[in-house]
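J.: Only the shape, not the letters, is given here:
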């Protein structure tokens, strides 16, 4: 039987307690600056799924469906390189966004939400999925229940169980899996070329981080993910990184060149899968250092060392596919059957827009 807790002392899983307790006590904004949310945990024997709710307008897409599908989506349009299509879609998104906001679209309960771009799922039985959904609906009878970050490559059983219970899949993004555990993974020409190039880079691997190092990690991440890409990405604070280091919540690694930290990443590991929500490098450094290649290669090496599959998340699809990346579609699944039809309408409209307009364009591109 699944139960909910909103108190740190009620969290049974050690990892979840260490990760979530500081945020529950001090508030999420102290750890992810653009997330204003209340947290809880739905848990059963052998699993603990964080839940997030009561967001604010303009919060990061990791909690806000409105930011995910409208705010971030509008920013992504510039990548199409098709001005007329971009202008049309921007107008459509603006109209869709106004309707969604008026409907209270962000008043959801977001499930398995670690406040990260990629949320890794534990294996759940059909009965466990049913128990989780029933417990959430009983506690939040007036809110849509949104299950984040599921795909058919890794989460087929959970995906199928949720679908059978009436949850509707909504396109989220394209993600890529890499399996460095396989010997043939390392035979790909691009990876061999990466290994050849990075042998020439005078970089020192970093596995121990001081507080000053963590401040530098934040700068590197911010320069890449916030300034180059989007401020809708999660804005991690030094407090988040410090707790991750002190509690061993992220596998932190980096590179120094001439004594300066020039690249760093933090891997989130659950249920035999690794993903890297914290990643940054000195974008002004010489291209001869090949910092992105260097760091990506080390992520794969670390995954091989630990016997882990890599969810390489979204973005730079051509780069990842050239390095044995296998593409799949990630979904959010929403349950609204317990709500009045007017509340359900907004989600139905979004699903139609995604399926008929957004998804064909996205899948045609290199994401």
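T.: Looks like it came in fine. Predicted model, so just to flag it, every value in this text is computed and none were measured.
J.: switch to C-alpha atoms for all contacts and neighbour counts from now on
T.: Fine.
J.: For the protein, which segments are assigned as strands?
T.: With DSSP state E as the criterion, the chain has strands at 3-5, 38-44, 47-53, 109-111, 145-151, 168-178, 204-206, 251-257, 260-270, 273-281, 309-311, 326-335.
J.: just checking, which of these sits deepest inside the structure?
T.: Mean neighbours per residue, mean count of other CA atoms under 10 Å, is largest over the strands of the chain for strand 109-111, with a mean of 26.
J.: and that one, what does it pack onto?
T.: strand 47-53, strand 145-151 (3 or more CA pairs under 8 Å, 6 or more residues apart in numbering; DSSP states H and E).
J.: Would you reformat those as JSON lines and include distance to residue 365?
T.: Compiled in JSON lines, these are given as follows (distance: least, CA to CA, whole Å):
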{"stretch": "strand 47-53", "distance to residue 365": "32"}
{"stretch": "strand 145-151", "distance to residue 365": "19"}
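J.: Looking at those strands, spot the one closest to residue 311.
T.: Closest to residue 311 of the helices and strands packed on strand 109-111, according to CA to CA: strand 145-151, at 10.8 Å.
J.: Touching the closest one from outside, list them.
T.: Residues outside strand 145-151 that contact it (CA atoms under 8 Å, 6 or more residues apart in numbering): 108-113, 118-121, 133, 136-137, 159, 172, 328-336.
J.: Please apply the same query to stretch 59-75.
T.: Applying CA under 8 Å, 6+ apart, the external contacts of stretch 59-75 come out as 34-37, 52-53, 55, 57-58, 90, 93-94, 96-97, 100-101, 105-106, 110, 113, 115-117, 230-235.
J.: Ok, stretch 183-196 next?
T.: Taking CA under 8 Å, 6+ apart as the rule, stretch 183-196 contacts 179, 180, 293, 294, 297, 322, 323, 324.
J.: The structure to be compared is supplied as follows:
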């Protein structure tokens, strides 16, 4: 009923292609700052969830490292967003002070289920069926590993969250994400969307369809790195050239963009679509251009158009909160569900304390500063 599958055995073409990529290449050949054991979990031969398994790897991206998410990445977010000197210093001391404690208690000894190693992981139409059997299967094979499900929210995963609670999972808030619903009335209520469209329509840039993007694949990484790695954080996934080449030719993302008159890519988005949800883990634009050109608007316009065309829900992740709200985005807390009952008492106490801090201190901060 619950078992591992080779990627070639997976009937779902999207999950199969993703699994085959990580079966063919070591994770670091695809994402520089991710070292993990990547597998596919089969649930009753109906649902197929990608899984990452780790032991320590403290320098991993937050996509499979709770240590990075809770300490190093969080410190960057605090320094970027919280200007209150006293609060900033206090929180930095708390995070840095708990660092060694978290390492000693093996915070990164984890199994992340339904982990595509992306910032946001959409779920299949699975609502926790056979969850006890999944827990038993994983804890028997990996008795020292914490089990984690990321990218959960009350809007889309209320049934799943109730199942996690029913079977003794604990939840901790991680960030605030922004959802867009393809509702015509909501859409028309936001003047910023119309202003964005007019800006794009007046542009001298040339739109590139998914088919036309094949001549620009080599430029995608540079734009993504400018935004996500150089501007924001080295702890975001650092995708390699190999990853982008394989992702394009295996249709793992829907790539679109704009180029200038010389054929230089200026804006790109890579959309990941699963079970009626669009996410956009790949966004990039030329930061050397005048900000008045609004290249970020070009990217967001492409994403919103896709949502409107397909009728799918859009999870536009975190960040740029005011920009997203002005275009109809609704902020919702995102959670991780964590199973720890099989762990030694000292490690259970570590997780319970961490979750207490995340929920009692983290949630108010997330909501106030829109992190």
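T.: Nice, I can see it. Since the structure is predicted, the reported quantities are computational estimates derived from the model, not experimental observations.
J.: that older thread, so among the contacts of stretch 183-196 of structure 1, which ones count as buried?
T.: Listed as buried from the contacts of stretch 183-196 of structure 1 are 179, 180, 293, 294, 297, 323, 324; burial here means 16 or more other CA atoms under 10 Å.
J.: Go through the residues you listed and flag which are in helices.
T.: 293, 294, 297 (DSSP state H).
J.: Kindly indicate which of the residues you listed lies nearest residue 154 of structure 1.
T.: Of all these, residue 154 of structure 1 sits closest to residue 297, with 22.4 Å by CA to CA.
J.: counterpart of the closest one in structure 2?
T.: Matched to structure 2 by TM-score structural alignment, residue 297 of structure 1 sits across from residue 301.
J.: Ok, residue 214 of structure 1 next?
T.: Under the alignment (TM-score structural alignment), residue 214 of structure 1 pairs with residue 217 of structure 2.
J.: can you count the residues close to the spatially closest residue to that match that is not a sequence neighbour?
T.: Sequence neighbours aside, residue 245 is the residue nearest to residue 217 of structure 2 in space, at 6.5 Å (criterion: CA to CA, 6 or more residues apart in numbering). Residues lying near residue 245 of structure 2 (other CA atoms under 10 Å) number 15.
J.: Distance check, residue 245 of structure 2 against residue 160 of structure 2.
T.: Shown here: residue 245 of structure 2 relative to residue 160 of structure 2, a distance of 34 Å by CA to CA, to the nearest Å.
J.: Could you tell me where stretch 356-365 of structure 1 falls in structure 2?
T.: Using TM-score structural alignment, the residues of structure 2 aligned to stretch 356-365 of structure 1 are 360-369.
J.: residues of that stretch that come out buried?
T.: Neighbour-count burial for stretch 360-369 of structure 2 flags 362, 363, 365, 366 (criterion: 16+ other CA under 10 Å).
J.: which other residues reach that stretch?
T.: 81, 82, 173, 174, 175, 176, 371.
J.: What separation do you get for the counterpart of the fourth one in structure 1 and residue 68 of structure 1?
T.: Right, the one you point to is residue 174 of structure 2. Structural alignment (TM-score structural alignment) places residue 174 of structure 2 against residue 172 in structure 1. Going from residue 172 of structure 1 to residue 68 of structure 1 by CA to CA gives 8 Å.
J.: Ok, residue 75 of structure 1 next?
T.: On the measure of CA to CA, residue 75 of structure 1 and residue 68 of structure 1 end up 10 Å apart.
J.: again, but for residue 160 of structure 1
T.: As judged by CA to CA, residue 160 of structure 1 and residue 68 of structure 1 stand 24 Å apart.
J.: the more surrounded of those two?
T.: Shown here are residue 160 of structure 1 and residue 68; by other CA under 10 Å, residue 68 has more neighbours (20 against 14).
J.: show me where structure 1 has helices.
T.: Along structure 1, counting by DSSP H, helices occupy 14-26, 65-66, 72-76, 83-102, 126-139, 156-164, 189-198, 211-221, 238-247, 291-306, 317-321, 341-353, 359-364.
J.: Check the offset of the shortest one from the chain's centre.
T.: This points to helix 65-66 of structure 1. In this view, helix 65-66 of structure 1 has its centroid 14 Å away from the chain centroid, taken as CA atoms, centre = their mean, to the nearest Å.
J.: residue range for it in structure 2?
T.: Using TM-score structural alignment, helix 65-66 of structure 1 corresponds to residues 66-67 of structure 2.
J.: now swap in the longest one and tell me
T.: Following TM-score structural alignment, the aligned partner range for helix 83-102 of structure 1 in structure 2 is 85-104.
J.: how far apart are that stretch and its match in structure 1?
T.: Its aligned residues in structure 1 lie a mean 1.0 Å from stretch 85-104 of structure 2 after superposition (mean CA distance after the TM-score superposition for structure 1).
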